[in-house]
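In: quick one: sequence and predicted model below, then my questions.
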Amino acid sequence: MSGKTRRAALLLWLALPAGADPLAEIVILGEVHDNPHAHLEQAAALETLRPTAVVFEMLTAAQGAKADADRSQIAQAWAASGWQDFDIYAPIFDALGEARIIGAAAPREAVRSVYLEGAAALFGPEAARFGLDQPLPDDQLAARIEVQFAAHCRAMPRDMMGGMVAVQRYRDATFARAALKALETYGPPVAVITGNGHARTDWGIPALIAQAAPEVTTHAIGFVEKQTEMPFDETRLIPPTKREDPCNALTKN
C-alpha cells in the first residue's frame, strides 16, 4: 500500500460511526494465555475495533496463511501450532469478521538458533531498524533477566537468562514487523493477539514499532488477573482462572 493509499485508508477508518472507538493504527491485545476470560475480552475488542487484519503470536506465517485462505482450516492450523486448547481461543476467531489472519510465530528452529547466532543475525537486514543490532542498556538487561528468572520459577541458572532475553527481543521484533507489514498491506486498524509480556509498552511490541516506524500509532491493552507493574496504555482486570502452580514441574526436579 502506498503512502497516499494508506493515508486515505486511515481517513476512512477514522470516519467510523458513533460508538466505535478508534484507538490507534495498531492495537496490541495482551493476554494470560490459559485464561478464557482474556480471550472473551479480546474477542469483544475485535468486534468493536473491526480490524483489517489480526496478527497472531501463536501461528507461523504458513499456518496463518492456511487459516486465512480457508476458514474451515483454522482449528487444524491451530492444532499444528502446538498451542493451547483451541476452544478457549475460538471466540477470537468468531469475532474476526473479514479481518485477514496473519501468523507471526517464528519457527522453532529459528528461535533455537538465536542462542547460537544472536537475534540480529537471525532477523535479517532489518535488524538495525528494530534495534536488534545494539545491546540493551545495562539496567534494562538486568531487569529483563530478573523477569525471565522469575518466569522460570527461579529454578534455572540466572546466567542462562541472557539467551532467553535475546529470544524475547527476537520474537517481539518479529511480531512488530508482521504488524507493520499488515498495516502497510491492509490499512488500519491492525490488531495483535499476544501475551502480556509482549504487549508491554516499555520494551515489547509497542516499543519496537515506535523505534522502527515512529509515525505509526499504537495502543496496548493488558488483560491481567491482578495489578501488575507491566506498563500498558490500558490495563483491564479479568477474573483469574484456576490452574496448577506452573512452577511445580520445575521445582520438584
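Out: Structure received. Residues are numbered from 1 along each chain as shown.
In: from here on, contacts and neighbour counts on C-alpha atoms
Out: Noted.
In: can you get me a residue count around Gly19?
Out: By other C-alpha atoms under 10 Å, 7 other residues sit near Gly19.
In: how about it, secondary structure?
Out: When classified by DSSP: H, G, I helix; E, B strand; the rest coil, Gly19 comes out as coil.
In: what are the boundaries of the strands in the protein?
Out: All strands of the chain, identified by DSSP state E, fall at 26-29, 53-60, 100-105, 190-193, 218-224, 234-237.
In: so what secondary structure elements neighbour the fourth one?
Out: It refers to strand 190-193. Judged by 3 or more C-alpha pairs under 8 Å, 6 or more residues apart in numbering; DSSP states H and E, the packing partners of strand 190-193 are strand 26-29, strand 53-60, helix 161-186.
In: most tightly packed of those?
Out: Neighbour counts (mean count of other C-alpha atoms under 10 Å) averaged over each of these peak at strand 26-29, with a mean of 28.
In: tell me how far it is from the chain's mean position?
Out: Mean C-alpha position of strand 26-29 versus that of the full chain (C-alpha atoms, centre = their mean, to the nearest Å) differs by 8 Å.
In: helices or strands next to it in the packing?
Out: strand 190-193, helix 196-199, strand 218-224.
In: so what touches that strand?
Out: Here strand 26-29 makes contact (C-alpha atoms under 8 Å, 6 or more residues apart in numbering) with 42, 179, 183, 188-194, 196, 199, 205-206, 216-223.
In: which of those residues are buried?
Out: Buried subset of those (neighbour count, 16 or more other C-alpha atoms under 10 Å): 42, 179, 183, 188-194, 196, 199, 205-206, 218-223.
In: want to throw the helices and strands packed on strand 26-29 into TSV with distance to Phe93?
Out: Formatted as TSV, the helices and strands packed on strand 26-29 follow (distance: least, C-alpha to C-alpha, whole Å):
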stretch	distance to Phe93
strand 190-193	11
helix 196-199	19
strand 218-224	18
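In: mind checking those for the one nearest to Pro137?
Out: With C-alpha to C-alpha as the criterion, Pro137 lies closest to helix 196-199 of the helices and strands packed on strand 26-29, at 18.6 Å.
In: just how off-centre is that closest one within its chain?
Out: 6 Å.
In: okay, now the one to match up with it:
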Amino acid sequence: MNLGTVLTRFLLIAGLSGLMGCSSLNAGGSPGSGNLGPEKNAPQIVEVSTGQAIDFKALTERLAAHSIILLGEFHDNAHHHRARARLIEALGQARKSQEPFQLVVEQLAMGSSVSPNTTGPTEALLAQLKEAGFQDKAWGWPLHEPVFRAALSQGMAVNGGNLVPGQSMKLFQQGESALPEKLQGLLAKASLPAPNLQALDKALVDGHCGQLPDAMLKPMRLVQRATDLSLLVAATEHKATIVIAGNGHVRKDFGIPSLLPALKTSPKLVTVGFLESDPSAKAGQSGGTASDGQAHHGAVYDFIWLTPPAEREDPCKGFQMP
C-alpha cells in the first residue's frame, strides 16, 4: 500500500468535504482576487447558542472578545476565503489600539512564517509563501490569497501551525512515539469521549468515500489529532490568534477545541464553521438557509456562516483507495 498517497488523501477530510483540489468556481471574480467587492446578498450567519441570525458587525464584535478565533473552510470554496478575508480585516480594525491578532494557518508548518511587511503583486506574495513552505498546487493557489493579503494588510504575520513535512508519515508508521517533542504527552490529557470518537471516525471514513480499511482508522485518527494539537499549540504562542483551517479541524466535538484540556491555560476560544448552502433546497430542508445549516451542523460550531457552494464534481466518483 502506498502510504504517501494515503496520507495525501487523508488531508482531504480537513474540510469534511472530501475535496482538496479546486474546480471552476462561480465566485464572482477570479478565485484569488483581493478585491472583495460588495456582497451580492447579506451574509447568512447564525449564532448557534441562540439559534438567531446575526449580521456581519455583530459577528465581528462577538469574535473580537476572544483570544483564539477558529475560522473553518471548504478548501476549494472561494466564497469561504473571501468571506474570511473580510472578517480578518474587520477583526484587525477592531484591535487597532491593541496588539494585533496573529494568523496561524494549516497551510504552513509550525515554525514557518511570512512577515506582515510582505507586499507586492501575486507573484511576490507567492514567492514569500513558498519560501515558508507553502504548497501552491496542493492548496489551489490563488484561492487563499485574499486571506493572506487581508492578514498582512492588518499587520498580522502569517504563521504556520501544521505538522512539519514528513511528520504525518512518521506518525502513521510509528504511532505516538513519533510526536514532536513539544506535543509529547499532551494528546493523552485530552482523550475523546466515545460519541466524539465515533464522530471523528465517521468523518475519516466518509472523507475516504466509505473505503477506509479498519486497520488504517487508528493511525489516521492519530494524524488528525496531532495536526489539531499542533495548530492549537501554535495558536497559544501569541496573545491573540486567528486560526485558518478546514472545518474538520475547527469542530468542537473532535477538532482543536476538544484539545483544550491538554493545555495548562484556558484561552478564550471561539469557532466559526463556513458551510455551503444547497441552491436547490428550500427553507426547512437541510442546507437551504443558515438556520437549516445550524440545525444540521450547529452543535459542533459556535457560529455558522453559509455561502454558495463551490462548483465541483462528485469527489467519490471513481475514487479508489490504493
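Out: That came through fine. Everything numeric in this text was worked out from a predicted model, so none of it was measured.
In: coming back round to it: and of the helices and strands packed on strand 26-29 of the first structure, who's closest to Ala128 of the first structure?
Out: Among those, helix 196-199 sits nearest to Ala128 of the first structure (C-alpha to C-alpha), with 19.4 Å.
In: average distance between that closest one and the second structure?
Out: For helix 196-199 of the first structure, the mean deviation from the second structure after alignment is 0.4 Å (mean C-alpha distance after the TM-score superposition for the first structure).
In: where does that helix end up in the second structure?
Out: Counting by TM-score structural alignment, helix 196-199 of the first structure falls onto residues 247-250 of the second structure.
In: residue ranges for the helices of the stretch 1-150 of the first structure, please.
Out: 3-14, 36-49, 61-69, 74-81, 86-94, 108-117, 119-123, 138-151 (DSSP state H, counting those that start in this stretch).
In: turn the ones you listed into JSON lines, including distance to Arg100 of the first structure.
Out: Converted to JSON lines, the helices of the stretch 1-150 of the first structure look like this (distance: least, C-alpha to C-alpha, whole Å):
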{"stretch": "helix 3-14", "distance to Arg100 of the first structure": "16"}
{"stretch": "helix 36-49", "distance to Arg100 of the first structure": "12"}
{"stretch": "helix 61-69", "distance to Arg100 of the first structure": "6"}
{"stretch": "helix 74-81", "distance to Arg100 of the first structure": "12"}
{"stretch": "helix 86-94", "distance to Arg100 of the first structure": "11"}
{"stretch": "helix 108-117", "distance to Arg100 of the first structure": "24"}
{"stretch": "helix 119-123", "distance to Arg100 of the first structure": "24"}
{"stretch": "helix 138-151", "distance to Arg100 of the first structure": "32"}
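In: which stretch among the ones you listed comes nearest Thr228 of the first structure?
Out: Among those, helix 138-151 sits nearest to Thr228 of the first structure (C-alpha to C-alpha), with 12.5 Å.
In: and Thr5 of the first structure, how far from Glu184 of the first structure?
Out: Distance from Thr5 of the first structure to Glu184 of the first structure, counting by C-alpha to C-alpha, to the nearest Å: 9 Å.
In: what's the closest of the helices and strands packed on strand 26-29 of the first structure to Ala106 of the first structure?
Out: helix 196-199 (13.9 Å).
In: other residues contacting that closest one?
Out: For helix 196-199 of the first structure, with C-alpha under 8 Å, 6+ apart as the criterion, the contacting residues are 28-32, 172, 204-206, 220-224, 230, 232.
In: determine which two of the residues you listed are furthest apart.
Out: Using C-alpha to C-alpha, the contacts of helix 196-199 of the first structure span at most 19.2 Å, a distance reached by Asp172 and Val224.
In: before we move on, back to that, go through the helices of the stretch 1-150 of the first structure and name the closest to Lys242 of the first structure.
Out: Closest to Lys242 of the first structure of the helices of the stretch 1-150 of the first structure is helix 36-49 (C-alpha to C-alpha; 10.5 Å).
In: what range in the second structure does the closest one sit on?
Out: The alignment places helix 36-49 of the first structure over residues 78-91 of the second structure (TM-score structural alignment).
In: the matching stretch against the first structure, how far on average?
Out: Counting by mean C-alpha distance after the TM-score superposition for the first structure, stretch 78-91 of the second structure comes out at 0.8 Å.
In: next one: that stretch to chain centre, how far?
Out: For stretch 78-91 of the second structure, the distance from its own C-alpha centre to the chain's C-alpha centre is 13 Å (C-alpha atoms, centre = their mean).
In: one step back: would CSV of the strands of the first structure with distance to Phe123 of the first structure be doable?
Out: Output for the strands of the first structure, formatted as CSV (distance: least, C-alpha to C-alpha, whole Å):
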stretch, distance to Phe123 of the first structure
strand 26-29, 21
strand 53-60, 15
strand 100-105, 13
strand 190-193, 20
strand 218-224, 22
strand 234-237, 30
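In: of all those strands, which one comes closest to Ala166 of the first structure?
Out: Per C-alpha to C-alpha, nearest to Ala166 of the first structure of those: strand 100-105, 15.4 Å.
In: tell me the average deviation of the closest one from the second structure after fitting.
Out: Here the mean offset of strand 100-105 of the first structure against the second structure after fitting is 1.2 Å, by mean C-alpha distance after the TM-score superposition for the first structure.
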